[in-house]
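A.B. asks: quick one, fold the following:
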Amino acid sequence: MAALHLAFALALFTGHAAGVNNGLARTPQMGWNNWNALGCDVSESLLLDTSKKLVDSGLRDVGYNYVVLDDCWSRGRDEEGFLEEDLEKFPSGMSAVAEELHRQGLLFGMYSSAGEMTCARYAGSLDWEENDAKSFAGWGVDYLKYDNCYHMGRFGTPKLSFDRYKVMWDALNSTGRPILYSLCNWGEDYSHTWGMSIANSWRMSGDIYDSFSRPDDLCSCIDASSPFCIAPGTHCSVLNIINKVAPYVDRGQPGGWNDLDMLEVGNGGMTDEEYKAHFSLWAALKSPLLMGNDLRSLSAASLTILNNPAVIAISQDPVGHSVYRVRRELNVAKDKYGVGEIQVWSGGLSGGDQVVLLLNAAGEDARISASLEEIFLHDGPEGSAPQINEEWEVFDLWGNRMDNALAQKILDADEKDVEKLWKQANWYNSTEISYKEGLKKRDERLMGKKVGKINAGGSLTAKVKRHSVEMFRLRSVGHGGKRKVHAKEEL
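C.D. replies: As a prediction, the model looks like this:
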């Protein structure tokens, strides 16, 4: 039956490009969402304090421009059936909040659910889509996260879920306001086969939680060989999520992206090395980068991860190709949960560059090697890729990571001193020069630290700490790195 449903989904949605062709999310969206750290503890002051932190820390200018308010903001509907904001939490009203965020050069996101109630049991948008889209547009909303709770049983086939989510897509489009549409249906009903038809991103898994590898019964879908999971669940670890997305990483493309869920960096459940791996993988897999920590108490260590322009440049590369997994080893040392594996991921970038991740999810440090044959497997199997015969410069994308002392100075600085500190911190301002243009100019801040070369037919080798990753950009020496083109760059 699952195969029949999948075949139906492919037949129904192949070739329809409304979702990816609305002009938004040409690269994965970046920003902040309150849910992971704060849940229902939302208010006007939270949003405005967070927006100030985004600006003062330099995170806005490095690319985090969406401020997304999650659940629990509504007090219900008025007599005409329109949603009303809770004026005790948002005394100035949503329009005023949006106006202030826009004044700061930020964009405003809100939340609802394709159900009779939201997940926190506030008023949902199912069968109220036209009214609610008008409200969002009228308030100046730029982004809608659309959840999947209390869906009245309207799921179980791709067609049922597609139709339910398409109603809001059509309603948003009819307002005339550009609103990024982010589906949060947890990967149910094969959303990776139809999400790109109506949305700018689609969740592919149950909810993340702040763990690198811990198995949890609530995230019961653990079979990495099958993406077709009946119960997507919650409490899904970083490792669980990347193993589930591996079979269909290619479904993301400019305008529509596999959403691996919000970032947990800074929430306290993982080590620094695990957060580094988490951020690297989300960037390379082209997931939206929505910070999920409380930025009002942002730590220096978290800032040095979230503000790494060389890694963000992988996420924002204009070609929009995700990395692919080219090796997975399970016969390695296990961690305290009995989990352990080593993986190699690789993918193409603009200008013929290549990104490579050596992931150590084992229970001890490891020396990991990847040959050029493996690295360019998707350009030609069995050693047939022409790139194998080239020489490659190697750049460590974490080699220029800002040190914690400088990051703390930035967090403590006042407005008149912070720009001087940014210049010391390898800070990149994407509002002045886009990542696309910076990559064309080979901006050193986006390249990482040059650490060596790989000769033709050679290998990339690095020592990788347990539960960590080493991440590299490869650039061809003298060959220009030309490769086959599989799609036009712009719609």
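A.B. asks: only C-alpha atoms from now on, for both contacts and neighbour counts.
C.D. replies: Will do.
A.B. asks: I figured residue 6 hits residue 192, correct?
C.D. replies: No: the criterion here is C-alpha atoms under 8 Å, and residue 6 misses it with residue 192 at 10.4 Å.
A.B. asks: more neighbours: which of those two?
C.D. replies: residue 192 (26 against 17; other C-alpha atoms under 10 Å).
A.B. asks: now do the longest strand seen in the chain: distance to the chain's middle.
C.D. replies: Scanning the chain for the longest strand, with DSSP state E as the assignment, gives strand 468-476. Remark: strand 468-476 is offset 19 Å from the chain centroid, using C-alpha atoms, centre = their mean, to the nearest Å.
A.B. asks: once you drop chain neighbours, what's closest to residue 464?
C.D. replies: residue 366 (5.4 Å; C-alpha to C-alpha, 6 or more residues apart in numbering).
A.B. asks: helix/strand/coil for residue 420?
C.D. replies: Following DSSP: H, G, I helix; E, B strand; the rest coil, we place residue 420 in the helix state.
A.B. asks: show me the contacts for it.
C.D. replies: By C-alpha atoms under 8 Å, 6 or more residues apart in numbering, the contact set of residue 420 is empty.
A.B. asks: for the comparison step, fold the sequence that follows:
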Amino acid sequence: MKKTSFLIAGTLLCHAFCLNAQIETPTMGWSSWNTFAVNISEDIIKGQADAMVSQGLKDAGYQYINIDDGFQYGRTAAGKVRSHPQRFPRGIKVVCDYIHSKGLKAGIYSDAGDCTCGSLSNGDTKNTNVGFYGYEQVDADYYFKELEFDFIKVDYCGGSHLGLNEQAQYTAIHDAIVNTGKDVRYNLCRWAFPGTWCHDISTSWRTTGDISDSWKSVKGILAENLYLSAYCYDGCYNDMDMLEVGRSMSEEEDKTHFGMWCIMSSPLLIGCNMATLREKPLELLKNPELIALNQDPLGLQAYVVQHI
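C.D. replies: Below you'll find the model as predicted:
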């Protein structure tokens, strides 16, 4: 196994003075983007919900099935985001309800601007005019009151494209979510630490660009998060992006990747196809000791104490 050039000290020991025993711990679940990108469907998402249960991942603590980019198809005359007619012919509500029927929670995706990353980078042209911009309360009411999703990842490709003020726009979305009266986990996907303001409006925020299925990518993301521990507290977390465990990295690389995400209190969102997980990565993703570190109710992140 390759050695790193730093020493990490984590919050491995609990103490008797945890101020908030009800603090939210990092999100654990699965997201569609790493494996499927925009090529998702009702059957794919339902199959992953089934696999989370049958593979024992639900029992290990994973609970969110998050639908990323690719489910949208413009807007209806009433302004609501329309579900893609080929990928989700019965609508997205059917899928959300199915996820809930498995005892799991359901997550959805949008953008702070007008269009999504899929429309700009993946040629998914129907994903224009489906972001929150100009529809903040309409979309919040639709996703959380009507469809009953529990989590949302809000990207920034459309926001960047429009040159929006990110703090103002992400705060407007937060306010719209609060207005629904629903308990929603709100993830900001800005691809860099946004600033201390994000702590007041969200439960997690991406700190880097997208992860890829390579050891170089994992090391780069780890390095960019080494000095962000001060911003991880009160149930709010630095999001190091989705997990690549179970794809093409070596067993030792997978172990290091998962272990670092756990002790640094990152959300744990599986990114592979759970239905085809091999024995070793599945065993790793269910490791109770590592998960216990990640889900420590103190909610603190490991930090560097010495370079060696």
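A.B. asks: TM-score for this pair?
C.D. replies: With the length set by TM-score structural alignment, normalised by the length of the second structure, the two chains reach a TM-score of 0.86; 277 aligned residues with a C-alpha RMSD of 1.6 Å.
A.B. asks: and the next helix or strand past the host helix or strand of residue 174 of the second structure?
C.D. replies: Using DSSP states H and E, residue 174 of the second structure sits in helix 166-180. For helix 166-180 of the second structure, the following helix or strand on the C-terminal side (DSSP H and E) is strand 185-188.
A.B. asks: follow-up on the earlier one: aligned to the residue nearest to residue 464 of the first structure, what sits in the second structure?
C.D. replies: In the second structure, no residue is matched to residue 366 of the first structure (TM-score structural alignment).
A.B. asks: okay, residue 366 of the first structure and residue 342 of the first structure: tell me how far apart.
C.D. replies: Using C-alpha to C-alpha, to the nearest Å, residue 366 of the first structure is found at 9 Å from residue 342 of the first structure.
A.B. asks: what does residue 187 of the first structure give?
C.D. replies: 25 Å.
A.B. asks: same question, residue 276 of the first structure
C.D. replies: 16 Å.
A.B. asks: in the second structure, what range does stretch 309-316 of the first structure match?
C.D. replies: Taking TM-score structural alignment, stretch 309-316 of the first structure hits residues 288-295 over in the second structure.
A.B. asks: follow-up on the earlier one: between residue 366 and residue 342 of the first structure, which has more neighbouring residues?
C.D. replies: Between residue 366 of the first structure and residue 342, residue 342 has the larger neighbour count (other C-alpha under 10 Å), namely 21 against 18.
A.B. asks: can you give the contact residues for stretch 254-261 of the first structure?
C.D. replies: 19-28, 192, 195-196, 199-205, 207-208, 241-242, 249, 251-252, 282, 286-288, 290, 318-320.
A.B. asks: map residue 163 of the second structure across to the first structure for me.
C.D. replies: With TM-score structural alignment as the criterion, residue 163 of the second structure matches residue 154.
A.B. asks: list the contacts for its match?
C.D. replies: 160-161, 164.
A.B. asks: drop the exposed ones from the residues you listed and show what's left.
C.D. replies: 161, 164 (16 or more other C-alpha atoms under 10 Å).
A.B. asks: for residue 326 of the first structure, helix, strand, or coil?
C.D. replies: Residue 326 of the first structure is classified as strand under three-state DSSP.
A.B. asks: mind telling me what it corresponds to in the second structure?
C.D. replies: Using TM-score structural alignment, residue 326 of the first structure sits opposite residue 305 in the second structure.
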